[in-house]
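*Asks:* starting from these lines, generate the structure:
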Amino acid sequence: MTKNIANTAVNDHVSLPDYKRSTLVSRIVHLGFGAFHRAHQALFTDEVARNSNSDWGICEVNLFGGEELVASLRAQDHLYTVAEKGGDNTLVKMIGVVTESLHPEMDGVDAVLEKMAAPETAIVSMTITEKGYCADPATGTLDKSNGLIMTDLANPTSPRSAIGYIVQALRLRRDRGLQPFTVLSCDNIQENGHVAKAVVLEFAGLVDVELQQWIQEQVTFPSTMVDRIVPAATEEMFTEIAELVGVSDPCGIACEPFRQWVIEDNFVAGRPNWNLAGAEFVEDVRPYEEMKLRMLNGSHSFLAYLGYLAGYPFISATMADPAYKQVAFDMMMKGQAPSLNMPEGTDLENYARLLIDRFTNPSLKHQTWQIAMDGSQKIPQRLVPSLQYHLNQGSAFTWQALGIAGWMRYISGQDESGKAIDVCDPMVNELQAICDEHGLNVSVVPALLAVEKIFPASVGQNSMVIDAVSTAYQSLLDHGARTTVAALVPKQEAA
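*Replies:* This next block holds a predicted model:
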């Protein structure tokens, strides 16, 4: 027998919400209704509702773009599909925990602020990518030269940035005598809660010092570590979901079966029992963040730049190349793992092998181009800290050097066959001006390493780093990415 959702029959194997959606309350306002959130935090919250009498619902907000997505979500009663694609089978779930949605272009800025300031709102969570925090990646402080921040500081009651929205909503709550909400960052940023707190407090101090003090004393900013591979949506994916569900779903998303969420348990106004869905609450998230950022995200970026240059469109395609697969594992274990300080009993080799299996999953079409986006924001978190560790220890940082060289070659805007690369990065104009000045010449290496928003002077101006990255970059020019990566395979492995 078929079941019905949003007045349309769906296939029997689709797992539908088994709770009363009418009892849900929008206790969470989430900024950034993107692919990752749909397959991660929203899914966790949905599973809590399935496993308990939870009334935690989510109001989804897109601050920039995505109006069609919000309109589609509303048209299907805020239901959408998540397809968890393993190597052998696919589980299809209909997520029902989203209660409402807002967009400032569709509903007005005040509607978003009022929802954030509503008495029942206990958490404002975010998946807004690194650049959404408007922070200087080198210092973690508010980037007051950011266009959105400049606009919001001039008119704080009608914000555009996520930071401006949070500060204004907290001002409304304070003025109305309401308790604050928790600000929950779910982005891949090391100590993301600390970064969110720093930029929110600095922004608040520039508009209202008393508000800044109130936020400092009253608001909590727990850090989180999130992990799930969620490829960008494609037409092929939408077609597959339509076949799996029995009806098209423009809000649907596909992802891997693996998921992880480690959360600092520091919530000022309550939280869902996400542990019922497999989340782990801890006192200190930092070791887990560093493990994931360096071993998973660092190797992902390495594979993205060097895979794209080699002509591999997907991560799974790079992993089908034995050299890339071996070098990715070596990077995790020899390049990244030694820089970590993990709790006793953590098995990093097992974690690395799990990552290799996840990257190799042929069911996921995770684009190298997608992972290569926003490199100026990612490299300071994913590659620089471990490189600094090896400098301090006097040990090899071959993999980090090649990863950085691959990024430099990528942002030149031209691939190895001479085709244009669509480089997406908030610093793209500054970076490509440097590349254009030098051309495809190794002289670009010290110029890019001198960009202190990405590379602190202790790294970017270190002669050993300049030499190592220059050598790797020259090899990419002379031999190409595949040959350069293959040269890192230990001889006994190659034999």
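*Asks:* only C-alpha atoms from now on, for both contacts and neighbour counts.
*Replies:* Noted.
*Asks:* following the helix or strand M408 falls within, which helix or strand comes up?
*Replies:* If you go by DSSP states H and E, M408 is part of helix 398-410. Note on helix 398-410: by DSSP H and E, the next helix or strand toward the C-terminus is helix 428-438.
*Asks:* between helix 398-410 and that next one, find me the angle.
*Replies:* Here the directions of helix 428-438 and helix 398-410 differ by 90 degrees (axes from the mean of the first three to the mean of the last three C-alpha atoms, to 10 degrees).
*Asks:* list the buried residues of the helix or strand just after helix 428-438.
*Replies:* On the C-terminal side of helix 428-438, the closest following helix or strand by DSSP H and E is helix 444-449. Within helix 444-449, the residues that count as buried by 16 or more other C-alpha atoms under 10 Å are V444, V445, P446, A447, L448, L449.
*Asks:* about what we covered before: now do the helix holding M408: distance to the chain's middle.
*Replies:* 20 Å (C-alpha atoms, centre = their mean, to the nearest Å).
*Asks:* and that helix, what other elements does it pack with?
*Replies:* helix 299-309, helix 384-393, helix 444-449, helix 463-479 (3 or more C-alpha pairs under 8 Å, 6 or more residues apart in numbering; DSSP states H and E).
*Asks:* make JSON lines out of the ones you listed and add distance to M291.
*Replies:* Compiled in JSON lines, these are given as follows (distance: least, C-alpha to C-alpha, whole Å):
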{"stretch": "helix 299-309", "distance to M291": "11"}
{"stretch": "helix 384-393", "distance to M291": "11"}
{"stretch": "helix 444-449", "distance to M291": "25"}
{"stretch": "helix 463-479", "distance to M291": "23"}
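*Asks:* contacts for stretch 65-79, please.
*Replies:* 5-6, 62, 80, 94-103, 105-106, 250-251 (C-alpha atoms under 8 Å, 6 or more residues apart in numbering).
*Asks:* would you do the same for the sequence below? I want to compare the two.
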Amino acid sequence: MVTRLSRHDLSLPAGVRAPSYDLRDVTVGIVHLGVGAFHRAHQAVYTDTVLAADPTWGISGFTQRSATVRDQLAPQDGLYTVLERGAGAAPPRVIGALREVRTQDEDGGPAARIADPRVRLVTLTVTEKGYRPDAPAVGRLVAGLELRRRADAGPISVLSCDNLTANGATLRGRVAEHCAGLPDGDRLLDWITASVAFPSCVVDRIVPATTAADRAVVMAALGMCDEGAVVAEPFSQWVIEDTFAAGRPAWDATFTTDVAPYEAAKLRLLNATHSLLAYTGALAGYDTIAAAMTDPVLADAARRLMTEDAAPTLTLPDGFDLPGYQDSILRRFADPALGHRTTQVASDGSLKLPIRLLGTARDRLSAGGTPQWTALAVAAWMVYVATRQPVDDPLAETLAAATAGRAKPADLVDSLLPVFPDDLGPSWRELLVEHTARLLHN
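*Replies:* The predicted model follows:
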């Protein structure tokens, strides 16, 4: 019988990094909503590093949808392995920062934990669709804040770690909207205004889906089975607005008074190019982002989206190495060790594209420019939506109905333009029709 990773046996083989602290000393100071692979490969790793010096920042994690992650990690006492892939990869590392992993319905859910005075921070990775008005995450957060107010448990910070423009301010706005619909919402909102901080941040790490082959590698390294292992690239970045209401962990992150320049660079360069490669790559028959980067036409389009479309719209922080950052993005995307699938990156396009691409298009058009490569990315999404049904998107049914029978490029473009909140004008539509025509006839 194969032994399962757990705190009862952490005598790991040489070459595997174990937690540098006693798990029994760790107490919960963070509640996290959305315990997916990205959180475990990013924020939890940063937190794991600080626990030897300050064990009061352990994480209580709550899943947002299924119980799969709970079922993977609970039998392992919240322990799991981060397996880095690619040039410069570190040895496997076992993370112990997740001291609790629960579903929304267990032990009072996240609301009861948020009300605990020992908790000083709530973090979220609920993806872009987690901030829609009908999504449950914000309601769960507000319920926890209301319990905390009633318990007089003190101030707290709420840190969104999702790819949204001004994610802290956006989350604060969603919370205010939710409070407006509650019977005693005004009183709660007054308390939130006085006692809750919503710092913004920028997160970056490529985290592909874990495969059976990855788990086999981890088993060989540990000599134990790890059902919760995650895979990640060696690169990791976290830029955080340093406005916290109740202290913060001493994360090895970049703390700043203004994350907006970093955010715009990441969304318009890295995330936008990722989407371009996902849709054009999938349409060209490539399974992974790295495979798409072997196509000289697609690789050239990726570089030109950054240099010709996005870069002119950016106001960068002092000392920011723009050419170096662009080169590093392309190197990361081209690394075949990650196996990041185009279909994974292509999910939820109706929510991602306005954040990643339309701002660049709007700014270039306003300046009299022609955002050719940004239009290519959006047109590729349109063709992908029309030809790859069903797509993984919260508007999947709407998109399928809109594109049904739309064989002509102009008809297809006109059927999908209403999905986006902004009308960028006739020249933008013409660019989309031109690219859609070429893509449909390739």
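*Asks:* superposed, what's their TM-score?
*Replies:* The TM-score (TM-score structural alignment, normalised by the length of the second structure) is 0.95; 435 aligned residues with a C-alpha RMSD of 1.6 Å.
*Asks:* coming back round to it: so which of the helices and strands packed on helix 398-410 of the first structure is nearest V25 of the first structure?
*Replies:* helix 299-309 (37.4 Å; C-alpha to C-alpha).
*Asks:* chain center to the closest one: distance?
*Replies:* 16 Å.
*Asks:* strands along the stretch 151-300 of the first structure, start to end?
*Replies:* 182-185, 224-227, 253-255, 260-264, 280-282 (DSSP state E, counting those that start in this stretch).
*Asks:* how close does the fourth one sit to the second structure?
*Replies:* Plainly put, strand 260-264 of the first structure ends up 0.3 Å away from its match in the second structure on average once the two are laid over each other (mean C-alpha distance after the TM-score superposition for the first structure).
*Asks:* what are the buried residues along that strand?
*Replies:* W261, V262, I263, E264.
*Asks:* quick one, what contacts the aligned partner of A49 of the first structure in the second structure?
*Replies:* Matched to the second structure by TM-score structural alignment, A49 of the first structure sits across from L51. When contacts are counted by C-alpha under 8 Å, 6+ apart, L51 of the second structure touches Y21, V26, W57, G58, A97.
*Asks:* map these onto the first structure and name those still in contact.
*Replies:* Counting by both residues aligned by TM-score structural alignment, their matches' C-alpha atoms under 8 Å, the contacts of L51 of the second structure that remain in contact in the first structure are Y21, W57, A97.
*Asks:* the first structure: matching residues for stretch 267-275 of the second structure?
*Replies:* Going by TM-score structural alignment: stretch 267-275 of the second structure matches residues 293-301.
*Asks:* span of the matching stretch from start to end?
*Replies:* Stretch 293-301 of the first structure has an end-to-end distance of 10 Å (criterion: C-alpha to C-alpha, to the nearest Å).
*Asks:* now do the buried residues in it.
*Replies:* Applying 16+ other C-alpha under 10 Å to stretch 293-301 of the first structure flags L293, R294, M295, L296, N297, G298, S299, H300, S301 as buried.
*Asks:* distance check, the last one against L63 of the first structure.
*Replies:* Distance from S301 of the first structure to L63 of the first structure, counting by C-alpha to C-alpha: 27 Å.
*Asks:* in contact with the residue mapped onto D175 of the first structure from the second structure, which residues?
*Replies:* Counting by TM-score structural alignment, D175 of the first structure lines up with R150 in the second structure. Contact analysis of R150 of the second structure by C-alpha under 8 Å, 6+ apart lists nothing.
*Asks:* for G36 of the second structure, see how far away R150 of the second structure is.
*Replies:* Applying C-alpha to C-alpha to R150 of the second structure and G36 of the second structure gives a distance of 30 Å.
*Asks:* just to revisit the earlier point, and the buried residues of stretch 293-301 of the first structure as CSV, adding distance to S339 of the first structure?
*Replies:* Listed next are those as CSV, based on distance: C-alpha to C-alpha, whole Å:
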residue, distance to S339 of the first structure
L293, 12
R294, 9
M295, 10
L296, 14
N297, 14
G298, 12
S299, 14
H300, 17
S301, 17
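*Asks:* of the residues you listed, closest to W399 of the first structure?
*Replies:* Out of these, the member with the shortest distance to W399 of the first structure (by C-alpha to C-alpha) is S299, at 9.0 Å.
*Asks:* neighbours around G15 of the second structure, how many?
*Replies:* Close neighbours of G15 of the second structure, defined as other C-alpha atoms under 10 Å, add up to 12.
*Asks:* residue in the first structure paired with it?
*Replies:* Aligning on TM-score structural alignment places G15 of the second structure opposite H13 in the first structure.
*Asks:* ok, now R356 of the second structure?
*Replies:* R356 of the second structure maps onto R382 in the first structure, by TM-score structural alignment.
*Asks:* its match: neighbour count?
*Replies:* 29.
*Asks:* what sits against it?
*Replies:* So R382 of the first structure contacts L293, R294, N297, G298, S301 (C-alpha under 8 Å, 6+ apart).
*Asks:* next: A135 of the second structure.
*Replies:* K129.
*Asks:* quick check: it vs S20 of the second structure, distance?
*Replies:* Distance, A135 of the second structure to S20 of the second structure, by C-alpha to C-alpha: 38 Å.
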